[in-house]
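K.L.:
Give me the fold of what follows.
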Amino acid sequence: MNLSYLFDPAHWAFSEDGSIPQLILSHLGYTVLALLIGTVIALPVGLYIGHTGHGSFIAINAGNAGRSLPTLGLLMLMVTLLGLGLTPVLIALTVLVVPPILTSTYAGMRSLDHRVVDAAKGMGMRPLQVLFRVELPMALPVILAGFRNAALQVVATATVAAAVGLGGLGRLLIDGLAVNDYSRVLAGAIVVAALAIVLDLFLGLIQRWIVSPGLTR
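P.N.:
Have a look, this model is predicted:
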């Protein structure tokens, strides 16, 4: 196992163009943008479906579609339609984000103890008050679990950005394969895996702090 590329200090210098830290920042940039856009789309829809019970087939079918849709194929289609650039990559990654957040939000809302919801309504709370003060806080653990799932999928899949000429850790894989530099390819795979683990641990701490703040003290 040749790890020379990974442990070469020159590849970790911020001043060097295409260094590993720069690629990590680009990779995280694509991931965060896709997560933000996907959350803005999926969370309100999931809350509405879970709160009203209308359109539940959307949440169920979205989960199935998300597991079966090939991200690279969708990216190539978007490039064909829109050309090269950041937009096709964000569309492909956002499509990957929406299903887990939508289905987890719907599942969290529908799994609530309806006696608590009925009690809130009996206290005179309006529908929006019930949604944001009662239902959403109770469903938050399931919603955050879906967000973590989406984040892991995106951070692992954002390597496809390099296939259309953008940056990110996929550059190590694409460029390494192009010149048969398997040490670079191995470095890219290791850094992507490590980044996914660190991101999951970070989001896990945030989830624990939000859901059970007393346990993090």
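K.L.:
from here on, contacts and neighbour counts on C-alpha atoms
P.N.:
Noted.
K.L.:
buried stuff in the helix or strand hosting R115?
P.N.:
Using DSSP states H and E, the element containing R115 is helix 114-122. Neighbour-count burial for helix 114-122, counted by 16 or more other C-alpha atoms under 10 Å, picks out V117, A120.
K.L.:
residues in contact with that helix?
P.N.:
Here helix 114-122 makes contact (C-alpha atoms under 8 Å, 6 or more residues apart in numbering) with P127, V130, V134, E135.
K.L.:
any idea how far the nearest residue to the third one once chain neighbours are set aside is from P137?
P.N.:
Right, the one you point to is V134. Distances taken as C-alpha to C-alpha, 6 or more residues apart in numbering put V117 closest to V134, at 6.9 Å, once the chain neighbours are dropped. Going from V117 to P137 by C-alpha to C-alpha, to the nearest Å gives 12 Å.
K.L.:
What is the subsequent helix or strand relative to the top helix by length along the chain?
P.N.:
With secondary structure taken from DSSP state H, the chain has its longest helix at helix 20-52. On the C-terminal side of helix 20-52, the closest following helix or strand by DSSP H and E is helix 56-68.
K.L.:
how far is the helix or strand hosting Q207 from where the chain is centred?
P.N.:
Here Q207 sits within helix 182-211, counting by DSSP H and E. Counting by C-alpha atoms, centre = their mean, to the nearest Å, helix 182-211 is centred 12 Å from the centre of its parent chain.
K.L.:
and the angle for that helix with helix 20-52?
P.N.:
Per axes from the mean of the first three to the mean of the last three C-alpha atoms, to 10 degrees, the angle that helix 182-211 makes with helix 20-52 is 40 degrees.
K.L.:
how much space between the residue nearest to V134 and R171?
P.N.:
Plainly put, V117 is 50 Å away from R171 if you go by C-alpha to C-alpha.
K.L.:
quick one on the thing from earlier: please pull up the helix or strand immediately following the helix holding R115.
P.N.:
Once helix 114-122 ends, the next helix or strand along the chain (criterion: DSSP H and E) is helix 127-130.
K.L.:
now for that next one, which elements pack on it?
P.N.:
Counting contacts by 3 or more C-alpha pairs under 8 Å, 6 or more residues apart in numbering; DSSP states H and E, helix 127-130 packs against helix 114-122.
K.L.:
please give me the structure for this one as well, since I'd like to look at both together:
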Amino acid sequence: MDILNWLVDPENWSGAGSIPFQALMHLMYSAVSLLVAAAIAVPLGVFVGHTGRGESLIMGSVNAMRALPTLGLLILLVLLIAPTIANNLAFVIPALIVLVLLAVPPILSGVASGIRAIDHSVIDAARGMGYSTLQIVLRIEIPCALPLTLSGVRGATLQVVSTATVAAYVSLDGLGRFIIDGRAGNDYAQMAGGSLVLAVLAIVLELGFALLGRTLVSPGLTRRAVRAPIPPALDTETRALRVA
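P.N.:
Here you go, the predicted model:
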């Protein structure tokens, strides 16, 4: 009941430090991190998937980022950057760097895997039709890789949104504030309420990406393609062949 009381308390829904404000700041840090990560990962993923060059070096280096300790790296970057910057950016920049490093691997892997999964006969047919390399990348490889690309972005988004709570460790806003401040004041209702809001936010984003995938991805690239109805006039043998 303490959690419910904290969630319905009007003071927690208005003004600075409220649930909507902290959720908005949380989403802002996450969105900026994902945009920067996509700007880095998508071109690299297209290069690796299309050419196959540097796969071991690039993919190995990027996947090594998954092993980086997020909180430890954040504190280290703050200690290195804070002496050179006197304003709040001394904390914002390290937090964004940490989140970008977290988001790059799944996006890059999704793009590269999606392009590598394309049947080579499709690429050969495009070359036979006179498509240039740029046309093959833009009109065939990227659209065909869209399902796995969205899957990578989806995974990166959930990881970043879940991990962005670490920004509160360096005095930044976000939903992590409720967890840190609640722990400091032994206010477990605030800690649990903040965690619940974060979980709901992650679920909403998950559902949003599922809907986005159904909207953007061509049915021909999924199992959602619907068979054409069989005209009643077809005989039984023909209908059986059509169904098979």
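K.L.:
For the spatially most central residue of structure 1, which non-adjacent residue is closest in space?
P.N.:
Note on structure 1: the residue nearest the mean C-alpha position is A151, at 2.6 Å, using C-alpha atoms, centre = their mean. In this structure, A151 of structure 1 finds its nearest non-sequential neighbour in L35, 6.8 Å apart by C-alpha to C-alpha, 6+ apart.
K.L.:
about what we covered before: can you tell me what part of structure 2 the helix holding Q207 of structure 1 aligns to?
P.N.:
Aligning helix 182-211 of structure 1 against structure 2 (TM-score structural alignment) gives residues 188-217.
K.L.:
still on that earlier bit, residues in contact with the residue nearest to A151 of structure 1?
P.N.:
Applying C-alpha under 8 Å, 6+ apart to L35 of structure 1 gives the contacts T94, V97, A150, A151, V154.
K.L.:
What's it aligned with over in structure 2?
P.N.:
Per TM-score structural alignment, the equivalent position to L35 of structure 1 in structure 2 is L34.
K.L.:
hmm, back to that, and the contacts of L35 of structure 1, which two are furthest apart?
P.N.:
Maximum pairwise distance in the contacts of L35 of structure 1, criterion C-alpha to C-alpha, is 10.6 Å, between T94 and A151.
K.L.:
Mean per-residue distance, the helix or strand V153 of structure 2 falls within versus structure 1.
P.N.:
When elements are assigned from DSSP H and E, V153 of structure 2 belongs to helix 146-163. Once fitted to structure 1, helix 146-163 of structure 2 is off its aligned match by 0.3 Å on average (mean C-alpha distance after the TM-score superposition for structure 1).
K.L.:
Now do whatever helix or strand comes next after that helix: which elements does it pack against?
P.N.:
Moving toward the C-terminus from helix 146-163 of structure 2, the next helix or strand (DSSP H and E) is helix 176-184. When contacts are defined as 3+ C-alpha pairs under 8 Å, 6+ apart, helix 176-184 of structure 2 sits against helix 188-216.
K.L.:
now the helix holding V153 of structure 2 against helix 188-216, angle please.
P.N.:
Orientation check (the same axes, to 10 degrees): helix 146-163 of structure 2 against helix 188-216 gives 170 degrees.
K.L.:
What range does helix 146-163 of structure 2 cover in structure 1?
P.N.:
So helix 146-163 of structure 2 is aligned with residues 140-157, judged by TM-score structural alignment.
K.L.:
Pull the distance from that stretch to the chain's centre.
P.N.:
On C-alpha atoms, centre = their mean, the centre of stretch 140-157 of structure 1 falls 5 Å from that of its chain.
K.L.:
Show me which residues of stretch 198-208 of structure 1 are buried.
P.N.:
For stretch 198-208 of structure 1, a neighbour-count test (16+ other C-alpha under 10 Å) marks L199, D200, L203, Q207, R208 as buried.
K.L.:
Apply the buried test to the contacts of helix 114-122 of structure 1 and list what passes.
P.N.:
The buried subset of these - by 16+ other C-alpha under 10 Å - is V130, V134, E135.
K.L.:
Quick check, V192 of structure 1 in contact with A156.
P.N.:
Yes: between V192 of structure 1 and A156 there is a contact under C-alpha atoms under 8 Å: 6.5 Å.
K.L.:
between the two, who's got more neighbours?
P.N.:
More crowded of V192 of structure 1 and A156, by other C-alpha atoms under 10 Å: V192, with 22 against 18.
K.L.:
Report the contact partners of the more buried one.
P.N.:
Listed by C-alpha under 8 Å, 6+ apart, the contact partners of V192 of structure 1 are V155, A156, L169.
K.L.:
And for V104 of structure 2?
P.N.:
By C-alpha under 8 Å, 6+ apart, the residues touching V104 of structure 2 are A37, A38, I40, A41, V62, A156.
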